[in-house]
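[1] okay, sequence plus prediction incoming.
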Amino acid sequence: MAAEQWFTSSYTRPDGDCVEVALPAGAVWVRDSNHRGEGHMNVTPSAWRAFVRAVSSGRVGVE
């Protein structure tokens, strides 16, 4: 996927640790912004929404 199709999470930490997300048709791709060449994780849109809700609510901690 082209670089311009990836975007940085709105929850980027001040130290620069963050994830990047791409939204190809019917999927959500997630990768580490500091290790872009090491691949990405592919999840369904509904799984991504559930994860974001869990993190936002504090039910899941992110380090």
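    Structure received.
[2] for the rest of this, base every contact and every neighbour count on C-alpha atoms.
    Noted.
[3] assess the claim that W48 and V28 are in contact.
    Yes. Applying Cα atoms under 8 Å as the test, W48 and V28 come out as touching, 7.0 Å apart.
[4] what about versus this one:
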Amino acid sequence: MSSASHWHKSSYSGNQTNCVEVGRLTDGAAIRDTKNRNAGHLTTTRTQWTAFITALKTNRSENGP
């Protein structure tokens, strides 16, 4: 995968630094800790990221598959 770009955090976070940021990849997303951006990041494929967001939106993250 390529380098992540366009890092952003949720607008709900306000000025908080205890958050995660999401960066755009050519075919997926990258996730990093706002408190320690130099520690690196996790990457996902587009399919994985889409499944994750869908699970959050449908509340499957709390109730299982």
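    The structure has been received and is ready for your questions. This structure is a prediction, so every number in the text was calculated from the model and none was measured.
[5] coming back round to it: between W48 and V28 of structure 1, who's got more neighbours?
    Taking neighbours as other Cα atoms under 10 Å, W48 of structure 1 and V28 compare with V28 leading, 19 against 16.
[6] I'd like the distance between the corresponding residue of structure 1 for L25 of structure 2 and A54 of structure 1.
    Residue pairing (TM-score structural alignment): L25 of structure 2 is matched to P24 of structure 1. Distance, P24 of structure 1 to A54 of structure 1, by Cα to Cα, to the nearest Å: 23 Å.
[7] equivalent analysis for P45 of structure 1, please.
    With Cα to Cα as the criterion, P45 of structure 1 and A54 of structure 1 are 14 Å apart.
[8] need the helices for structure 2, in chain order.
    Secondary structure of structure 2 (DSSP state H): helices at 46-57, 60-63.
[9] and the shortest one, what does it pack onto?
    Using 3 or more Cα pairs under 8 Å, 6 or more residues apart in numbering; DSSP states H and E as the contact test, no helix or strand touches helix 60-63 of structure 2.
[10] what's next to that helix, contact-wise?
    A55 (Cα atoms under 8 Å, 6 or more residues apart in numbering).
[11] then the longest one?
    Taking contacts as Cα under 8 Å, 6+ apart, the residues outside helix 46-57 of structure 2 that touch it are 27-29, 61.
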